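Visitor: coordinates only, sequence not included:
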């Protein structure tokens, strides 16, 4: 699903952004929760310290009335003759809260105050009346309450006690924060898609140029633009194209020169042989010279395929196949040709005619007859050539495309040829973005399948026997 580099890179960036934003949000939310809870605890300490200072500065007879006025459902205040919970090793937060309380009520000694700040009531806590309505109230879903209990020594036999709870933190998370994070993620995603598109566009252009080079060495060079690294890669690619083209042209020129240099003495030898008195040796010599001329011409055809400068044009491939079949039929060959509908292809007419001629000629030569079928399958042109011959050994199917390699079934009679027909056909078809494959048919004979990219399909059908 994510096969392209662009899609994979964007996906990795988006997942990374989502994970990082989620972790950041979780850390922020947790820190904010703890801050709010601790702030509530300090507020309770300040309120308790205020009540404690007040009770220390008024006559003792007024204490019950002040305690009753300060007591509430959410903040309990009451007096006992002993601490309401046992002294335990304080936590870091409890030590900080104790220090804050003593700073507000300086008269308190070290052993005159006990602070409890945890999620549950202290073990053995001496509960005041109505505690179940306050400290044991249900915590809202998703929120957290912490219990704050304080016992302060106010006299020989009097301890002033305070009990409160932090506010539920279910609503501590600001609702707009999720919207902000989602909006930031959307903006970052758009920027990532744009940036990765710019980074991968040169790779796409290079892939297109490489594909175009595979079918046409004289294709327009790749544009040398963009970042420094992209320009360097484009320059290297264009230099490679020039070297490949020069290599093919040098090979073609060398073979053309060799052909010319060899054909001149062969022509001279033929003239001298023809001027000699007629004899059996003269006939053999003329046949040998003709074979040499044919071999040289075949070599030259093979070399010229890669350097072919024929212009491409829109052509009717069905009509081209029918004309080739007509030419073979005029020589008495047994073959049929079926074209399901007009088929258009953008290519080199002469080169494609040579490729199809080589394949059909092989089918007639080695398989006695040829059945040619062409059809359009979506964006692909498929041409099948069946013969009635003995087929090819499976191990040699791939080898027959090598130059000067011929393969026939065991016991099949030897045929004339140089083993270049299928090699030339394959080079031409690959130059047009196509492919050629061989397979032995179950009912006997060989099937050659050729595929080419279609230019466009025409609706009117055409068929000929």
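Guide: Cool, the structure landed. All values reported here derive from a predicted model rather than from experimental measurement.

Visitor: Only C-alpha atoms from now on, for both contacts and neighbour counts.
Guide: Noted.

Visitor: So which residues of the protein form helices?
Guide: Secondary structure of the chain by DSSP state H: the helices cover 5-56, 63-70, 92-104, 131-134, 175-215, 228-275, 280-306, 317-330, 349-367, 421-431.

Visitor: Using TSV, lay out the ones you listed together with distance to residue 414 and mean neighbour count.
Guide: Output for the helices of the chain, formatted as TSV (distance: least, C-alpha to C-alpha, whole Å; neighbours: other C-alpha atoms under 10 Å):
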stretch	distance to residue 414	mean neighbour count
helix 5-56	52	16
helix 63-70	119	14
helix 92-104	100	16
helix 131-134	107	13
helix 175-215	35	14
helix 228-275	27	15
helix 280-306	17	16
helix 317-330	21	17
helix 349-367	9	20
helix 421-431	16	22
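
Visitor: Take this one as well and set it beside the first:
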């Protein structure tokens, strides 16, 4: 099945037209066949009716003898016999017989019974009593050719034999040749079908493109939608499509306005919360008890980090940072060095250089979150890179206890932590994995987690669209 609207519309119309034309061809073919039979039977009945009229003349036998001598080479003289001709493989034609009865009644002819048969071959007795068997000679004559007649007439496909029983018991029989016009009829029907397809499908192709073009533009804008960008679709196409485009443009404007309002609100929240936190930090410095002061400072810093994670997650997709070609190997080394400088067990298996089009600041933050989780919950972090044809996968492995399979999906939900005690000394706010996955998906990738067979957990950051590598 075609996937496009135009393709499906054309396929439906073509299939429907094919069914309708097939029925039409069948009916026309049946009609042509019946017309052949009726035409042949009418010629035979007319010839017999003329013969019956001549039989009323007293000098009939003498004149028939003279006609037989004249038509010895021309044929089409009715056969007068004591019985109907024997036709072993003939098919009875009741409808022709009924019509012939009415015709002879209207002519006032005195007949006892009528028999109409269709056969492929005629007996020898009827060879001189066939109407239309020599038509080919006249059509192929020197006179017929210049007048535009066919050089080769249709072949004979059978005969209609009409036999009439007279009141004295004699039978008058005559055969009429059936010409096979099927090739001519089929050619005309084929031409008719092609013309119908052209007449219907060409306008439908134009209409389909007229409808689908604005829909394709609308789909492209929807697929490339970015928060903060208010791309508008030009209003075109039929009225229904125009109303859809108008509704989409209005929705796009409303979404943009809501995001703008959200950014303003987040900026106000960040300012209103960070200002008192900074003031509180200054006041905490005056506390004399060193242990108490350090605990208070740790709480303030944790609140500041949590606030920063929340704001970063809320503003994701509206970042002012543009994508640029970045050496992933150098980026990983920078992040790993930050943990190593703090004395934390993080290692990187240096691989090939890979250039990927990313927003480096956001990607660095996602890696910090994944490596930090591996060190907190899995005791260490080992980073490696796998490259496929379409993706670049950054693997962060640990040797910890792992996570039950049924709990892995929930780990990406906000404020969910693998350590359920909510103890700040053993974990963060529960936004690290959520933010890392959001950053990866903002790049068109994803973050997945799975337990390793040898023990521990693997977090995989997937980045698509590798630009270059060496």
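Guide: Structure's in. What do you need? A quick note: this is a predicted structure, and the numbers were derived from the prediction, not measured.

Visitor: Now compute the TM-score of the two chains, please.
Guide: The TM-score (TM-score structural alignment, normalised by the length of structure 1) is 0.79; 436 aligned residues with a C-alpha RMSD of 3.8 Å.

Visitor: ok so, going back, closest to residue 440 of structure 1 out of the helices of structure 1?
Guide: Nearest to residue 440 of structure 1, of all the helices of structure 1, is helix 349-367, at 11.8 Å by C-alpha to C-alpha.

Visitor: Now do that closest one against helix 421-431, angle only.
Guide: Counting by axes from the mean of the first three to the mean of the last three C-alpha atoms, to 10 degrees, helix 349-367 of structure 1 lies at 140 degrees to helix 421-431.

Visitor: Where in structure 2 does helix 349-367 of structure 1 fall?
Guide: The aligned range for helix 349-367 of structure 1 in structure 2 is 360-378, by TM-score structural alignment.

Visitor: average offset between the matching stretch and structure 1?
Guide: The superposed stretch 360-378 of structure 2 is, by mean C-alpha distance after the TM-score superposition for structure 1, a mean 2.3 Å from where its aligned residues fall in structure 1.

Visitor: hmm, who's touching that stretch?
Guide: Contact with stretch 360-378 of structure 2 is made by 321, 323-324, 326, 331-332, 335, 344-346, 380-381, 396-402, 418-419, 426-427, 432-433, 435-437, 439-440, 456-457, 459, as judged by C-alpha atoms under 8 Å, 6 or more residues apart in numbering.

Visitor: And for stretch 437-451 of structure 2?
Guide: Identification of contacts with stretch 437-451 of structure 2 by C-alpha under 8 Å, 6+ apart yields 313, 316-317, 358, 362-363, 366, 402-403, 405, 408, 412, 436, 457-464.

Visitor: Could you tell me where it falls in structure 1?
Guide: The aligned range for stretch 437-451 of structure 2 in structure 1 is 426-440, by TM-score structural alignment.

Visitor: Quick one: end-to-end length of the matching stretch, please.
Guide: 18 Å (C-alpha to C-alpha, to the nearest Å).

Visitor: and that stretch, how far from the chain's centre?
Guide: Distance, stretch centre to chain centre, for stretch 426-440 of structure 1: 29 Å (C-alpha atoms, centre = their mean, to the nearest Å).

Visitor: Stretch 96-115 of structure 2 too?
Guide: 61 Å.

Visitor: Not including adjacent chain positions, what is the nearest residue to the aligned partner of residue 408 of structure 2 in structure 1?
Guide: Superposed on structure 1 with TM-score structural alignment, residue 408 of structure 2 falls opposite residue 397. Counting by C-alpha to C-alpha, 6 or more residues apart in numbering, residue 397 of structure 1 lies nearest to residue 438, which is 6.5 Å off, once chain neighbours are set aside.

Visitor: related to what we said a few turns ago, mind putting the helices of structure 1 into a markdown table with distance to residue 166 of structure 1?
Guide: Shown next, in a markdown table, are the helices of structure 1 (distance: least, C-alpha to C-alpha, whole Å):
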| stretch | distance to residue 166 of structure 1 |
| --- | --- |
| helix 5-56 | 5 |
| helix 63-70 | 18 |
| helix 92-104 | 14 |
| helix 131-134 | 11 |
| helix 175-215 | 21 |
| helix 228-275 | 61 |
| helix 280-306 | 85 |
| helix 317-330 | 85 |
| helix 349-367 | 87 |
| helix 421-431 | 78 |
